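Visitor: Below is the sequence, then the predicted model.
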Amino acid sequence: MKKILFLILCFPWFGMAQGDGLSSTVDSLYREDQFYVGVTYNLLSNQPKSLSQNGFSLGFNLGFIRDMPINKRRNVSIGLGIGYATNSFNQNLLITKDGAGGYTYSILNDSQTFTKNKFSNQVVEVPLEFRWRTSTPTDYAFWRIYTGLRVGYVFHNTVKYSGNQGDIKLINVSDFNKFQYGLTLSVGYNTWNLHLNYNLNALFNDQANIDGIPIDMNTLKLGLMFFIL
């Protein structure tokens, strides 16, 4: 995690260094922001009653987006790419395996002490963006508004618990939805950009429930996005 944070802090300076090394040759067919890296704070929305988050739930993502300008000035474009994301969620939803090979869900109360209870995932993502910016062929610092859709395939998930019920570790729980899709928005100037990603579908499938009530949670991720080249 220290290495990830170091890389994130270095990206802004890397972007500034690129601007300082401007070539005398003007590229009239330039493309912008084809690599991205971001860090987010992950929130659970539409939570079941009594479910709460605790600790810091972190997300990290990086990838490549092909920038395809659609006007002569090249400040409006479509972006399509591929990326990788990893997300963790610290909360009080206990997931255990039942005797029939399925899973049981319950909310940990105050008497059930624990030091760790989280689920995490790793995702291959396909971002599609509509991009507007104030860039020119010679301007490396500009305003941008990028909005779009992000579709992801969850290829790995993990559940970990440590507390008065012992240690639990579950890998690739089948009740998590494999496909995730949501809306994205990145707004900012130069290298620093505020980022929002709101998932439109539920984190779990219909098999996940508490006392017969489906767990219809989805996710909201807020953070910073850094674009280069």
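Guide: Arrived safely. Numbering: from 1, shown residues only.
Visitor: Please make it C-alpha for all contacts and neighbour counts, starting now.
Guide: Noted.
Visitor: OK, contacts around L93?
Guide: L51, Y105, S106, I107, L108, N117 (Cα atoms under 8 Å, 6 or more residues apart in numbering).
Visitor: Verify the contact between the fifth one and T96 for me.
Guide: Same thing as L108. No. Contact status for L108 versus T96: not in contact, 12.0 Å apart, counting by Cα atoms under 8 Å.
Visitor: Now do the strands in this protein.
Guide: With DSSP state E as the criterion, the chain has strands at 35-45, 58-69, 76-90, 93-97, 103-107, 114-133, 143-163, 166-171, 179-189, 192-199, 209-210, 213-214, 218-228.
Visitor: Comparison target, given below:
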Amino acid sequence: MGKSLFFLIIFFFSALSILGQEANLSAGNNSRYLEDQFYAGIAYNFLTDLPSDETIQRNLSYNIHFGFIKDIPINRKRNFGLGVGIGYDTNSYYSNIIATEINSAINYQLSVSSDSLNRSKFETHSIAFPLELRWRTSNAEDYKFWRIYAGVKAEYLFSRLSVARFNSQNENLKFTNNDISQWQYGLTLNFGYNTWNIHLYYSLAPLLKGSALLDNQAIKFRPLRVGVVFYIL
């Protein structure tokens, strides 16, 4: 993903936040106001628990996510509540692990020479189901407030790909990788003030199934995402 696309996404999310602020202002003295029901974010994927010292991340391992989350206040001040939602996530995890498929069997090996490998990644697209416990300092008139939203998120992966591109030969590998677990789940934490909010996610399960082996050892890395998230009404 190029820098121009990255800045375009940031501009788009900032525009969404401004629209959300205007919607909040138009709410006036509505005592039954709701907050932060649409979200969009971008993050960097760190791979933790890599299988060996020779396994490294390469390129920009990114996450993009957006969706709708139903705000459910549970106190009279409406500053404490629950959030239940649905959304879309796409993730790319770049490393020097090359996956190949031969006769329906998937094999994994390390590329130790950057001259031959251009890039190799696991790519996923999923439907996400976030559940949050929400606290904020908002009211019906003020759209600038602190928020802390902690919870869990489950993801159903409807697309699971391995992709490798090489420099020295006209060969590109791309196939559906069934070793990638179809269900992912983890802990989330979103916090901040007004427009800019920090987004954190830590997977509670490895990205790959236990059958995925590198040098006869299970590939057990877990994604850790760090980024920003924007909310609108």
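Guide: Happy to help now that I have it. Owing to the predicted nature of the structure, the values given are computational and were not obtained by experimental measurement.
Visitor: overall similarity of the pair, as a TM-score.
Guide: Remark: TM-score between the superposed chains equals 0.92 [TM-score structural alignment, normalised by the length of the first structure]; 228 aligned residues with a Cα RMSD of 2.0 Å.
Visitor: And the contacts of L93 of the first structure, which of them are buried?
Guide: Buried members of the contacts of L93 of the first structure, counted by 16 or more other Cα atoms under 10 Å: Y105, I107, L108, N117.
Visitor: Name the nearest residue to the residue nearest to the spatial centre of the second structure, ignoring sequence neighbours.
Guide: For the second structure, the residue nearest the mean C-alpha position is N63 (4.2 Å; Cα atoms, centre = their mean). Once flanking residues are discounted, N63 of the second structure sits nearest to N91: 4.5 Å by Cα to Cα, 6 or more residues apart in numbering.
Visitor: contacting residues for that neighbour?
Guide: Going by Cα under 8 Å, 6+ apart, N91 of the second structure touches N45, S61, Y62, N63, I64, E123, T124, H125.
Visitor: Residue in the first structure paired with it?
Guide: In the first structure, N91 of the second structure lines up with N87, judged by TM-score structural alignment.
Visitor: Return the residue of the first structure aligned against S31 of the second structure.
Guide: In the first structure, S31 of the second structure lands on S28 (TM-score structural alignment).
Visitor: And the residue lying closest to that match once chain neighbours are set aside, how far from P214 of the first structure?
Guide: Computed as Cα to Cα, 6+ apart, the closest residue to S28 of the first structure that is not its neighbour in sequence is P137, at 5.9 Å. Distance of P137 of the first structure to P214 of the first structure, computed by Cα to Cα, to the nearest Å: 52 Å.
Visitor: Would you check that L208 of the second structure makes contact with W183?
Guide: No. Applying Cα under 8 Å as the test, L208 of the second structure and W183 come out as separate, 10.3 Å apart.
Visitor: wait, what's in contact with R160 of the second structure?
Guide: Neighbours of R160 of the second structure in contact, by Cα under 8 Å, 6+ apart: F122, E123, T124, H125, T176, N177, N178, I180, Q182.
Visitor: Relative to N177 of the second structure, how far out is it?
Guide: If you go by Cα to Cα, the gap between R160 of the second structure and N177 of the second structure works out to 6 Å.
Visitor: What's the match for V229 of the second structure in the first structure?
Guide: Per TM-score structural alignment, the equivalent position to V229 of the second structure in the first structure is M225.
Visitor: which one is its match nearest to, not counting chain neighbours?
Guide: In space, M225 of the first structure is closest to G38, 4.2 Å off (Cα to Cα, 6+ apart).
Visitor: Test my guess that that neighbour contacts L58.
Guide: No. The criterion here is Cα under 8 Å, and G38 of the first structure misses it with L58 at 10.8 Å.
Visitor: end to end, how far does stretch 49-62 of the second structure reach?
Guide: End-to-end distance of stretch 49-62 of the second structure (Cα to Cα): 18 Å.
Visitor: Was I right to think Y153 of the first structure contacts T86?
Guide: No. The criterion here is Cα under 8 Å, and Y153 of the first structure misses it with T86 at 11.5 Å.
Visitor: what sits in contact with each of the two?
Guide: When contacts are counted by Cα under 8 Å, 6+ apart, Y153 of the first structure and T86 have V123 as shared neighbours.
Visitor: mind checking how far the aligned residue in the second structure for N177 of the first structure is from A154 of the second structure?
Guide: Structural alignment (TM-score structural alignment) places N177 of the first structure against S181 in the second structure. As judged by Cα to Cα, S181 of the second structure and A154 of the second structure stand 12 Å apart.
Visitor: got it, and S4 of the second structure?
Guide: 31 Å.
Visitor: more neighbours, the two?
Guide: Using other Cα atoms under 10 Å, the more surrounded residue of S4 of the second structure and A154 is A154, with 18 against 9.
Visitor: pretty sure that one contacts A128?
Guide: Yes. A154 of the second structure is within contact range of A128, at 5.8 Å (criterion: Cα under 8 Å).
Visitor: Excluding residues flanking it in the chain, which one is nearest the aligned residue in the first structure for G67 of the second structure?
Guide: By TM-score structural alignment, G67 of the second structure lines up with G63 in the first structure. In space, G63 of the first structure comes closest to G83 once its chain neighbours are excluded; the distance is 3.8 Å by Cα to Cα, 6+ apart.
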